[in-house]
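>>> Task: produce atomic coordinates for the following.
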Amino acid sequence: MATTLPAPIEFSLPDGWLSAPPDEVGAPQAAFVALHPASAAGFTANITISGEVRADDATLAHLAEQAAARLRRDVGAVEVGRRNELESAYTQVLRLTAPVGGRPVELVQLQVFLAMADVRDEHRRAVLEIVLSATPAQFEDLVDDFQAFLKTVRPDEGASR
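Got it, this is the predicted structure:
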């Protein structure tokens, strides 16, 4: 069953991306999934959003390391590429081979971890994990879309609390 996000957010999908029910596309750990149908030759590039409320002092770098370790446990070898730490975000690029439709497919993931403080409790924060998954060729074509998407992600100030 699809999860919910720990904080309400709003965003805009770039042209060519369509939202999909997480359970129906095999991503029950995600709260949101967007697919890029035009890239579906063997693998459909996708963006997933998941998140959790954290009351500990784990750094975003540590959470990124945990995400890479989960992938290693689930699919095997994961190569960690460029990492970048910003004020309230952390990014990492991963290369892995995952089984897709019964065959191994080489994938690239750009994982972005965003922290949003809880305005009512300074000891808690929401951490969002936003991921672009694509083949290497798709990644080159779609990384600009993903970066444009990330610029639109923001707290939903109008959401009821």
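>>> going forward, measure contacts between C-alpha atoms and count neighbours the same way
Noted.
>>> would you list every one of the helices in the chain?
60-75, 136-152 (DSSP state H).
>>> centre of the chain versus the first one, how much separation?
With C-alpha atoms, centre = their mean, to the nearest Å as the basis, helix 60-75 stands 12 Å off its chain's centre.
>>> Here is a second sequence; please produce its structure as well for comparison:
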Amino acid sequence: MSKLPVPVEFRLPEGWEPVRPEEWGVDNAAFMAVRRDAPGDYVPILSISGDWRLDYITLETIADESVELARAQADEVELLDRKEIGSEEAPAILQLLGVTATIDGRGWELRQGQVLSGLVDVKDPSRRVVVIYTVTCAAEQFDVVGREFQAFMSTVKPVAPDGSHSSPESS
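Have a look, this model is predicted:
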């Protein structure tokens, strides 16, 4: 399991349970949760990953990289929606992907919601952390799971090294 370069605090929506990413074949997530009791056969997955970015590429370019990574792992990926959110100090992009994938020999129509969040180091603006929050579910589950992901995202807060809540400007 990887570790986030900045700690975050959050509250999982009801029905979601933390799991060890490596037990699900995921090696790049710092955190992962599943919703086993979701309607349908697909088990929705929520994950958090992130790292320092020392390059000067835009958050939109990083979002494009994320789409390309999804394309490398699926049969077909379509960018359905993308919005810039956040502030100058803590920019973020929300994007929704339509994914066709074959998992264990079965074809799936999936939706993947991603929030890519940038936190700039105020002491050295060339350094920033990009954290990616991702939820993946079957297309027919997205009405419910998408709302739960929004509720989850509303609870996410960076935590300062001393354990206090921090604003993006002090991260």
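>>> Can I get the helices of the first structure in a markdown table including mean neighbour count and distance to Leu94 of the first structure?
Formatted as a markdown table, the helices of the first structure follow (neighbours: other C-alpha atoms under 10 Å; distance: least, C-alpha to C-alpha, whole Å):
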| stretch | mean neighbour count | distance to Leu94 of the first structure |
| --- | --- | --- |
| helix 60-75 | 15 | 8 |
| helix 136-152 | 15 | 11 |
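>>> Dump these into JSON lines; add distance to Ile47 of the first structure as well.
Output for the helices of the first structure, formatted as JSON lines (distance: least, C-alpha to C-alpha, whole Å):
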{"stretch": "helix 60-75", "distance to Ile47 of the first structure": "16"}
{"stretch": "helix 136-152", "distance to Ile47 of the first structure": "8"}
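>>> Those: which one's closest to Ala7 of the first structure?
helix 136-152 (15.4 Å; C-alpha to C-alpha).
>>> How far does the closest one sit from its chain's centre?
For helix 136-152 of the first structure - counting by C-alpha atoms, centre = their mean - the centre lies 12 Å from the chain centre.
>>> Next, the residues that contact whichever strand in the second structure runs longest from outside, please.
Secondary structure of the second structure read by DSSP state E shows that its longest strand is strand 106-120. Contact with strand 106-120 of the second structure is made by 59, 63, 89-102, 126-139, 142, 146, 168-169, 171, as judged by C-alpha atoms under 8 Å, 6 or more residues apart in numbering.
>>> ditto for stretch 27-34 of the second structure
So stretch 27-34 of the second structure is in contact with 1-4, 16-21, 43-50, going by C-alpha under 8 Å, 6+ apart.
>>> ok, now stretch 10-24 of the first structure?
Residues contacting stretch 10-24 of the first structure (C-alpha under 8 Å, 6+ apart): 1-2, 28-38, 145, 148-150, 152-156.
>>> Just the endpoints, please. Distance across it?
Taking C-alpha to C-alpha, to the nearest Å, the first and last residues of stretch 10-24 of the first structure lie 22 Å apart.
>>> before we move on, what about stretch 47-61 of the second structure?
Start-to-end, stretch 47-61 of the second structure (C-alpha to C-alpha) is 21 Å.
>>> who touches that stretch?
2-5, 28-33, 91-93, 116, 118, 126-135.
>>> now these: which count as buried?
Burial by neighbour count, judged by 16 or more other C-alpha atoms under 10 Å, picks out 2, 4, 29-33, 91-93, 116, 118, 128-135 from the contacts of stretch 47-61 of the second structure.
>>> Counting only strands, which of those make the cut?
Going by DSSP E, the strands hold 31-33, 91-93, 116, 118, 128-135 from those.
>>> Of those, which pair is most distant in space?
Farthest pair in these, by C-alpha to C-alpha: Ala33 and Arg128, 25.6 Å.
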